[in-house]
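J.: Could you work out the structure for the sequence below:
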Amino acid sequence: MRAAVMYGAGDVRVEDRLDPKIVQPTDAVVRTVAACVCGSDLWPYQSMPAADTGRPMGHEFLGVVEEAGADVTGLTAGDLVVAPFTYSDTPATTAPRACTSRAATVAGTASTASTADRAKPSASRTPTAPW
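T.: Below you'll find the predicted structure:
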């Protein structure tokens, strides 16, 4: 899959990354249909020190569930989901099918998932998905 990766101030590259997979029984693999750049993706754009490994960007997307872990009860393959900003209400009463980036258990694609699992790629591993 392809992903945006920041290597330092002004140095953003699109790279091939490993395809996401279910790691925990509460994970979902979501194929990205549309994504956006959040302001928090750009905070380090002018000041991030150069790095050899880079930092994957992204955490807001619209996608389709491709696979759900064994403990995921609120989503099934084919469901359309939205992952908003890192901080959001979970489970969302106004959008019960929303797949948030950061659940109440403080696991998420933006700040706590492994760097290979960020959301701007063509698919992502979304932790704590059983809302």
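
J.: make it CA atoms for all contacts and neighbour counts henceforth
T.: Fine.

J.: what about the helices in the protein?
T.: For the chain, the helices defined by DSSP state H cover 39-42.

J.: residue boundaries of the strands in this protein?
T.: Remark: strands assigned in the chain by DSSP state E are 2-8, 11-16, 28-35, 55-56, 61-68, 80-83, 123-126.

J.: Next, the second sequence, to be compared with the first:
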Amino acid sequence: MRATTIYGTRDIRVEEVPDAAVKEATDVVVRVELACICGSDMWAYRGVAKREGGQRIGHEFLGIVDEVGSDVHSVNVGDRVIAPFVWSDGTCAYCQAGLQTSCRSGGFWGTRGQRRS
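T.: Modelled structure (predicted):
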């Protein structure tokens, strides 16, 4: 699949990357139809913030669910979804309080699956 990646200040590329796949029972694969570049992407583009070389950008998106893990019950294949700039588990105390950006099991799109501890 193609993805927009950043390698440094003013160095953005569209590259072929491995296809997304369900790896855990709670995963969902979304075929991105539209993506946005937001302020945090622009900080890296301008050299104000660092990103790991090859990190994907355009992390706010709309797409169609292509595949769901066996533990996913909130969306189905074929559903159109909108993704905010972070992913979260939706079950922790932070998520229940509406603070998904603080989810201990969540993270930021494009960070190669890194979870916060």
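
J.: so which of the strands of structure 1 is the most packed in?
T.: For the strands of structure 1, average neighbour numbers computed from mean count of other C-alpha atoms under 10 Å are highest in strand 123-126, which has a mean of 29.

J.: against structure 2, where does that one fall?
T.: Per TM-score structural alignment, strand 123-126 of structure 1 has no counterpart in structure 2.

J.: Using CSV, lay out the strands of structure 1 together with distance to residue 91 of structure 1.
T.: CSV is the format used below for the strands of structure 1 (distance: least, C-alpha to C-alpha, whole Å):
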stretch, distance to residue 91 of structure 1
strand 2-8, 28
strand 11-16, 32
strand 28-35, 15
strand 55-56, 26
strand 61-68, 17
strand 80-83, 12
strand 123-126, 14
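
J.: mind checking which of those is nearest residue 109 of structure 1?
T.: Of all those, it is strand 123-126 that lies closest to residue 109 of structure 1, at 6.1 Å by C-alpha to C-alpha.

J.: in stretch 71-90 of structure 1, what's buried?
T.: Buried residues in stretch 71-90 of structure 1, defined by neighbour count with 16 or more other C-alpha atoms under 10 Å: 72, 75, 76, 79, 80, 81, 82, 83, 84, 85, 86, 90.

J.: Surely the third one touches residue 65?
T.: Yes: the pair residue 76 of structure 1 and residue 65 qualifies as a contact (C-alpha atoms under 8 Å) at a distance of 6.6 Å.
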